[in-house]
Each structure stands twice: as C-alpha cells, then as structure tokens.
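K.L.:
How does the following fold in three dimensions:
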Amino acid sequence: MALLQKFDFGLPDAKDDPLLEVCALKIAPIAQFLTDNKSILVGDRGSGKTAVFRLLSDRKIQFTNNDNLNQIHIPIDEELSYKTLKGHISNQIKESTKEDASPHRLVWELFIFSRCLEGLRKQFEGNRRFDKINEEFQEAVGLKNPGKVGLIDLITKTKKTFGVKLENGHMGYVVPNFYASVEPKREADEPIDQSNFLDLPRFKSELNLLLADAKAVAYVLIDKLDEFVSGEEYKTQLSTLQALIQSWRDYQSYPKIKIKLFLRRDLYERLDFSSIGRDKIEPRKVELIWTDEDIRHLIATRIFHNIQSINKGKSLAIYCDERYLTIDRQFLNEIRSLDSIPENERSILDVVKHKFLMMRDYLRQRKRDAYDARTTNVHDMAYTALITTLFPRAANHKTKANKIEQIEISTYFSTHFQFSSKTTTPRIILLFLQYCLEATRHYYLNNPTESIQINEKGEYPVFLRDHLFQAYEQVRVLAMQTITGLNSAWQRSAANIMRHASTSKTPEAISFKEAKKHLGKDVTDEELSNFFAFYEHAGLFACTNRADNLDGRIYSIPIIFQRMSANAFT
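P.N.:
Purely as a prediction, here's the structure:
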C-alpha cells in the first residue's frame, strides 16, 4: 500500500499535469506541426493541444528550422487581456465599421503585434531599432508618453477613435488599413488624416527585418481560442475566428514572425474559407489524432515512469510473447483476445476458433520470405507488455446484450474510449488511469491482508478487473455530463435523448425521427438538426447516412455512451 501511494499517472488537464514534461510523446502529428511549413494544430477536446502549447511555451520542445535561427517563443492564452482590449476598442470604433469584420481584425492585429513587442523586449533590450519600432507603434495608437507599458495600459489609457479603410493588399487580397484618431470624432464625409493611419504593414516589416538581421525567428503561440470567444453570440464567435485566420494569413508575408494556432476541431469546422481559399489553409494544418498505438504508448510511458521511480532506476524485465511478433496483424487481436481467457474458462468454441486462426496464420506465413516485412510492431508489443505488467490482460465490459464479458486489454483501450470522431484522446485515458488508481488504493486500504504477488509471466496484478470496470463507469458518467453540459439550452434535451437511447433495444444508435418523437412537437426540424450538429461536433453522436433527408437520418452512439446508468443523468 505504501508503494501504491507513490503512484501518480498525472492529471488530465495538461495545464496542471506534473508528468507532462517527463512523459511527453512526440507522436507523428506533433512532429509534423513542429516543422516550419505547418501553422495550425486542430484537435478534439482533450487531444493534447494545450500540452503541446505548454511544452513549447516552456521551451521543452522546439520547432524545426533548417537555418538554425534563434527561436523566441511568445505564448498567448490569456483570454481576459483579449476580452478587455476588445471591449475597449469596440466602444470606440466608428459606427460605420461595426457591422464589418474589420473591428475583430483590428483587435487581433493590435493584440498580436503588441504581444510580439512585449515578448521580444527582453531579447532586444537596448536595441535602438527595436525601441524605435516600439515607440512609433505606441505613438500611432495615441500614447503621448511611450515607454515600457503593457498592452492593456497602452490601449485603455489613451482616448481615441478607431476606424478602417479598405485597400488592396499583397497577393491581390483586400486588406483593412486601420487608423486611430486622438482628435474629436471626425464626420463621415471629412477626409482621413493620413498621419493617423496605423501602418501595421510597415511595423510588421520593420520587426521582421530586425529579426532577420538578428538571425532570430519569433513564434507567436495562440491557444485556448474557445475561451477567447466564450460567452459570445454564434455569429460574433465566427467573425472573431475568421478575423484571426485573416490576420494569420497576412503574417505569412513576414517569415520571421510565425503565428501558430491551436484550434479545437469544432471551431475550425465552423470557419468560412471562401475569402481566403481552403486550398491555402489545409496544407498548413495538422490534425492532432492519436492512433491506437499512440494511446498504448501513452499508458505504457506513464506506467514505466512509476515503476522506474519505485525501482529507483533499476532495470525492469517485461514478458513479451515471441509468437506475437510473427503473427499477421489481421489475426493478432483475435488471437490475443482468446489467449487472455484463462484455459479453465475457455469454451470449446474458443479453443476451436483459436486453432483455426493459428492455422490460417501458419498458412499465410508459409508464403512469406526474407523480403516480406513484419506486419507487427516490436515497440507496440513492448507497450502492451508494460501495460499488462500492472493491468489485467483482459478487462470486463458490457456486451450489446448487457452481459459482462472479458475483452483483451489492447482492444479495450482501442474501442471503449472513443467519441463520435472514432478517436481516443489522452485526457479521457489519463482520467481513466486516475480513477483506476483511486479505486485500487481504496480496495487495498480496506483489504490490508491482500498482497500483490508476481505471477509466472512477470506480471503484478495491481489493478484488478473490478477496479477498471468501476473507473470506466466513472469516466462514462463524467464524459456524458461534460458533453451534454456544453450547451445549457440543450442540456436537458440531450440528457433525455441519451436516457431514452440507453434503455432502448438499439442503444448503439438513435434516429432523427425517434428523437423528434421523444422531444415533442414543440421542437422544429431545424432546431433538432442544429442540436444533432452541435453534439456531433462535441463527440456524442455521428450521422451514419448524411445524404438522406432529416427524417431518415440515423445517429450512431459511441460505446462509451451506450447503456448509461441512471446516475449519469442526475
């Protein structure tokens, strides 16, 4: 029990995870994002965007640049500063521009460039060129006594009217040129004083040249964009994000100032790319998706960290069945699943099926020669072996018939933690591990006579099947309540639909017509369509026949949300 108290699998929230640095994994999408030609990291909730942001902010990982330039990372995730700036500027923008996307663009332009100057101040302390850029920018926004002030002070302590004039920009795009007037409000028909223009392209260009001469590159990292737009009307959220994408696009002309965006998938999919062109955005985007192997690697790394800490760096021997290295991947999961069943519990059908699969694999292997590569992965075998050092080879799960049966542990992690996007996120796995640890500690605290003995395969049965089952139920309930609660207006309707689906004969799906009947006549088809669209992005449903009309549509429900217990809806 004393050793178990030392176990720590980390926390689901990357912002507070104490093991993030020591257990960081540079999976393929992350490695791809760290290259210079990628700028937007898109992922589901809990996929690890903030983890990457934190590692970059703390300089634990770096971007790949072939010129070996000095990297300066400028993290931005304080939505409060942005909202304060936005509120102040919105009140001072001329009425004629308020309906345009330009006000949002102005806020982002001022916010990003000001944060650039703040982030570079230490690097270029005493540099006359930098001081000149900084002072001229502050003067341009109306600060009479420029100095070392922060963004909010710079804006809120000056009185000015902001406006916009649309001009032809680079690459044929129409771009806004902003101005700030410190004089009394100008009448609409009066000419604009050219001296008041916020010549942002000039400021960006001069800062870009300064960085180039210093053999440096500034990476501006923007995370928590869902919090930047929280509490806003849907249309305003969309305009805010569109304006950010336009600002990001404009910064492509300044190669030493690189904007890196961390964007939730559902927010990204709302964007309208018609003004920029999706073909110009997609090549710069990376989808943060964890493969089944990545998830096993994540779990194995956290387990290994704990074992090494307890063993104080001593070597660890793990058991790996050599047969699994040669068995064809097509048959491997089924064979491992059957192997996980104790021999005295195997049915005649299990024995026959196992022999049949082994025979099929044997016949396939006979056709292979020295030029055929393995279909298995030796690293993944090691990850699975590490997992089963402490966890059972098979976990209990509920079948479609609502019966408790065992499922091989790798298959369990690959299938039972996916949302409607059919991907598993680190957050849900770390939450599960945390609950497993709590259940296990509670069990051994109440059963002090129980001891953990190493078995013939070098495994320690620390986490028992009942602990996994209990932890999984907790994860399911929390995930359900979190997702349904994302929209307060639809929360009750979502809970009612899921309660109905959980007790129906087909808990794995619900039809549009069935949901409409269950919610009543007061809900229109458009409202219900928007409801399903929202919760599909959130991970609760997935439409299986989108080409059909609304009444014919079927929405599948992931395993993690099937047959929920009653306490999930309280």
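
K.L.:
From now on I want contacts and neighbour counts done on CA atoms only, so please keep to that.
P.N.:
Will do.

K.L.:
mind listing what's buried in stretch 75-83?
P.N.:
75, 76, 77, 79, 82, 83 (16 or more other C-alpha atoms under 10 Å).

K.L.:
As JSON lines, these with distance to residue 131 would be great.
P.N.:
Converted to JSON lines, the buried residues of stretch 75-83 look like this (distance: C-alpha to C-alpha, whole Å):
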{"residue": "75", "distance to residue 131": "21"}
{"residue": "76", "distance to residue 131": "22"}
{"residue": "77", "distance to residue 131": "25"}
{"residue": "79", "distance to residue 131": "27"}
{"residue": "82", "distance to residue 131": "24"}
{"residue": "83", "distance to residue 131": "27"}
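
K.L.:
one more to line up against the first:
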Amino acid sequence: MIQNLPKEFPIGKLDDLDFGGAEAKTDTLIETPLGVCWTRPIHEFVKGKKNIVIGERGVGKSVLFKLLSEEKIKIKKKKDEHHAILLIEEELQYGTLKDYVDKHVQTFLTDPSMKYRIVWELFILSRILAFVTKKYAAFLPEELHKANEEMSVVLGYKTDSLKLSEIVKGVKATVGLKFGSSPIGTIESSVYTSLEPKEGLATDSKSVVGEKNIDIDEYKKLVQQFLDQRNTFLFVLVDKVDEFVVKSDYDIQQLMLQALMETEKSYMDCKNIRFKLFIRCDLYKRLEYDVIGPDKITAKKITLVWTDEDIRMFIAQRIMHNYFNVLGLNSLQFSIDDDKLYVDEKSVDNYIPDQSHDPSVSIPFVSVLVRSFSRFWKREMPKERKRHIEGRHTTMNDEISKQIITSIFPKHVKHIDKNGQSKQIDIFEYFSTHFSLASGTTTPRLLVMFLDKCLVIAREYYRNNPDEKVLLDMSGEYQLFKRNILKIAYAEFQTEISESFSMISSHWKNYFERFVEKKGKRTEYSFEVLYKFLGGDREEMRGFLAFMCHIGYLKCHNTKALIEDRQYTLPILFQSDNKRHGTDGLTHATYMQR
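P.N.:
Predicted coordinates:
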C-alpha cells in the first residue's frame, strides 16, 4: 500500500486534476517527466538502430515524433558525436499527386512505384541540402553551396521548409536524374518535368532552360562526406504520410510508401544520414517486401505496442503527476509483500502467504523512474526460502503501478459477460480488455479520453453531493472514482468514440451511421448479414468493411477467405453500451439524482 497519502482527498482539487490530452499536440503532460512512458520499444528505439516505427492508430507514433523533434527524447550518441534532426511532415493530396506524376514524370522502368520514388529522391535530397546549407552555412564547402543552389533553381524553391507538393509544382526546367546505383538494380533512370514554374514563383536569370541533369548519388556523397568530417549524424524524421485515405487514393498511398522505403534504402551507403519513418501497421503489411528485402527491413523496424503492464504504468504515472503537482506531495512511499512478486498472476487466487515470515526485515529501495519518487520496499524474508531461479512473475514497477491505480479507482468493476450475466472483474482486467480496438491492443489515446471523462463525471457527482468526503481507507486507498462514476463515464465515452469514428471518412459516414443504428446487441456478423441490413452496392460494402477493419471498429477472423465468406466481430469497446457494461439503463441524469 501507499503509506504517505493525505488522510482526506481534497475535493476542491478535482478541478485541477489533469490526465493530459488525447492528441500529441494537446497533451501537455508529455512535457513533464511523468508524461512519457519508457516502454520496451522506446528503449530500443533510442539506441538508434531502428529506422522504421510501425504501430496501430493511437499507439503514440505522433507523440514519439513530437518528442524526438523537440529533443525531449534523444537518440543515444557516443562521446564527441553530434546529432541534427530534419523534420518532414507530409499530409499529401494523393489524387493531385497522381495526376502530376502521370503527366510529368516519365521513365522506361515498369515498376509503378519508381515514378514516386523519383519524386521522393528529389524532395528529400532538396530538403537535406537546404537544411545543411542553413544550419552549417559558415562551415559548408563550396561544392555543397553549389549543389543546394542548383537544386533550388531547378526545383524552384526558396526555403528549407518546403513541402513535397510545392516541389513538384515548382519545377522550372526539364530535369534528368541520374542514379549511379539503386537498390532495385537500375543503372540510370530519367525523369522529365514540366517547364512551367509554380504560380507566383518569381523567375530569375538563373532559371534553367532545356534539360538539366542532376546526379543524385553525387550530391548524397557530398553531404555524407561533410557530415562525416564533422562527426555529425543527420536524422530525417518522416511522419503523416500514412493518414487515412479511401478508394483509389489508397493505392497511390501504398505506392508512395513503397517508394519512400526504397528511397530510405538508397541512403544505406550514407552512414551519417539516418531515417526514422513512422508508418501504420496495416500499410506496412501491404508493402512489397521482395523489392525492398524482407530480412533487411525487418531488422530495421520496431513496433510500438502497449502491453498490459505498459498500460498500467501509463495510468499510474499520470496519477502520480497529479499527486506531485496537484496534491503537492514530494514522494510516494510503498509497502510491498515480496512474495507476491514471485507468484504467477494466473494462480494468484490460490496464493496463501507463508506465516513463517519475519515482518521486521525492511529494505529501502529508491525508484529509478523519477528523482522525486522514493520507494520503501518491505521485504518479508522467510526463515528458509529456496532461491528464485525463474525470477519474478510480477515486476516491482508493475506492483507499484497497481497500487497507484487502486489508490483512486475501485479494485473491481461490474461487467456483463457474453452470456448476459453480471459479474465483477478487477480493474486491471477492465483496463486491459475494455479499451481495445479490433487489433486487441489498448492504446493510450483511448485511455486518456476515458480518464478525462471520469474526471468530468466525478466533478459533477461531488458538486451534487457536497456533504461527501473522500477519506483514506484501511488499505490506504481513496474511493474517489466510484463504480457508478466509471459506468457512466464508460457509456458516455463509448458514445463519443463512436461519434468520432463516424467522422473519420465522409465517404463512409452514411454507411457507418446505419451500422451503428442497426447493429443492436449483436456482436458477430457475416458479410451477408451486414449486406442484408445495410443494403447498398456489394462492391461498396466490400470497401466499407475494409474501412471498418482498418479503423479498428470490426475484426475479421478469416482474412484469407473470400470476402463474401468472412466473419466479423465487434470489440467490447463498441458493443451495446448499457447491457455490456452494467449501467442497466441508468442515465447520467437519473444517476445524479440518486
């Protein structure tokens, strides 16, 4: 238990509690020490050897991108080594891009992604040249100054923060590109672009007329040599290229990502230029690995996933942030039964404490998570204990996370199982199972939304019940978020998350709303059942179901089968609000009157 919490939780402080924001741009807590969860993937990522970050929607790819860009998280470096970061955030209009590429980019190669790779090669190289020219102007060799000037004149850009769409529209000349050596085995390829400058772009005497040849590899070599001489590593962070699109744009997006991966691979010989690409799981799985090299790409990727233990740490750290910054605590002190750390959680119900322990033995343990967070570990030593060869089944940090969570949340909540029976489940199972999309993994984004909803409902509850006090019980826990508060918060959270999902795509909005309206209490569906009660065109239905699986609203259990034979289920999160989660039809208004 936590040993040093105040005897009474100050209800007046509820308005000051803050669990952060659901989006990277609005989550102020990631600016604080406790706002960042150092999960295993992040620990591995900062070692610098992983170039591709993949993950489901909401797992924190954009948060990691933001923290890296602001240097709140830093990639490890050796002594006397220097790092620089180039940010590329590209929300592309794929239809417009396709029209331009089809019209202006020509190559003798049959690979459909090659045209898009040419666009990426031009864009990324121009951004790198502009970046190093601006950052190292006083030290830059003449060859690099000339290279940047030549690229800026030919491609028609003036700044180092231009977008890809600005480059393809601002070309001033017919440009021939030479690839000395490419990862797909080509010796040389040519690209021809329009002579028309971007509208509003001033032309000058340096504008190129006719054809201008650019040796991509030579320019890369110049940048590599310069960075190597300065013992500097340039990290190119690329995000936002995987935003959700529909129909034909999806195929173009896949080609663009394929081309981006091939472009990243073309920098293999430039050891001082390292890419960090942030990509959704579903798009990553659709790439053509035989072109890129499956073994090599697997070695460079890392998947952002949140284990149950990670989720508990995430919630606990956000509670701790409020204990320190709102309640004004300087530390938290814990008492932990050491034996429980060695008991498999699956058999914890059968655990009987050894009565021969000597309770007088205590060992202090200082947390490595936060400097201001001290931990007193009460280790109860038996007279004779066999050595724990296998190690602990529950980590020290996870036990602490659990104690922090139950200090304000109930240990158990009501749940209606699939047979319609009401039962209690512990709060940790609740967090692990009730906030998952179809992928089966819980995401921080959804949890933050729910935690914030709990605060909203709790504030109203205590405003309407000013006589209630929240006192520390015998277990060292507050009953701050009562079970009914969680019930109402979850029901409202379900409604809001469903509404937000309906707005992801205007194209599928009508289908989505019909599905939500008609799904009832059913949790399993076949293609034919869905087609029967949603109606419409069968081809449209195929696209809609692909969309629903993509956003995590439906899970397909037999993806290899013909689409007409596929079976789908709803995650708990999207199942019938009241019956599934035990609110028993209790509305917000009626609850507050009780």
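
K.L.:
And the TM-score between them?
P.N.:
Overlay of the two chains. TM-score (TM-score structural alignment, normalised by the length of structure 1): 0.81; 523 aligned residues with a C-alpha RMSD of 3.6 Å.

K.L.:
And the buried residues of stretch 75-83 of structure 1, which two are furthest apart?
P.N.:
Maximum pairwise distance among those (C-alpha to C-alpha): 16.6 Å, between 75 and 83.

K.L.:
Over in structure 1, find the residue span stretch 465-481 of structure 2 aligns onto.
P.N.:
On the basis of TM-score structural alignment, stretch 465-481 of structure 2 is assigned to residues 447-463 in structure 1.

K.L.:
now the end-to-end length of that stretch.
P.N.:
14 Å (C-alpha to C-alpha, to the nearest Å).

K.L.:
Report the buried residues of that stretch.
P.N.:
458, 459, 460, 461, 462, 463.

K.L.:
Secondary structure of residue 53 of structure 2: a strand, I assume?
P.N.:
Yes - membership of residue 53 of structure 2 in a strand is supported by DSSP: H, G, I helix; E, B strand; the rest coil.

K.L.:
That one contacts residue 298, doesn't it?
P.N.:
No - look at residue 53 of structure 2 against residue 298 with C-alpha atoms under 8 Å: they stay out of range, at 11.0 Å.

K.L.:
the more surrounded of those two?
P.N.:
residue 53 (24 against 12; other C-alpha atoms under 10 Å).

K.L.:
Aligned counterpart of the more buried one in structure 1, please.
P.N.:
That one, residue 53 of structure 2, aligns with residue 41 by TM-score structural alignment.

K.L.:
any idea how far its match lies from residue 286 of structure 1?
P.N.:
Distance from residue 41 of structure 1 to residue 286 of structure 1, by C-alpha to C-alpha: 5 Å.

K.L.:
Overlap of the contact sets of those two?
P.N.:
In terms of C-alpha atoms under 8 Å, 6 or more residues apart in numbering, residue 41 of structure 1 and residue 286 are both contacted by the residues residue 33.

K.L.:
Just the closest of the buried residues of stretch 75-83 of structure 1 to residue 396 of structure 1, please.
P.N.:
residue 77 (40.8 Å).

K.L.:
ok, residue 15 of structure 1 - contacts?
P.N.:
50, 51, 54 are the contacts of residue 15 of structure 1 under C-alpha under 8 Å, 6+ apart.

K.L.:
Just the buried residues from those residues, in PyMOL please.
P.N.:
Buried residues within the contacts of residue 15 of structure 1, by 16+ other C-alpha under 10 Å, are selected in PyMOL with:
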select buried, resi 50+51+54
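
K.L.:
quick one, helices of the stretch 101-250 of structure 2?
P.N.:
114-135, 142-155, 164-169, 216-229, 248-265 (DSSP state H, counting those that start in this stretch).

K.L.:
Throw these into JSON lines and include mean neighbour count, thanks.
P.N.:
As requested, the helices of the stretch 101-250 of structure 2 are exported to JSON lines (neighbours: other C-alpha atoms under 10 Å):
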{"stretch": "helix 114-135", "mean neighbour count": "21"}
{"stretch": "helix 142-155", "mean neighbour count": "19"}
{"stretch": "helix 164-169", "mean neighbour count": "20"}
{"stretch": "helix 216-229", "mean neighbour count": "17"}
{"stretch": "helix 248-265", "mean neighbour count": "21"}
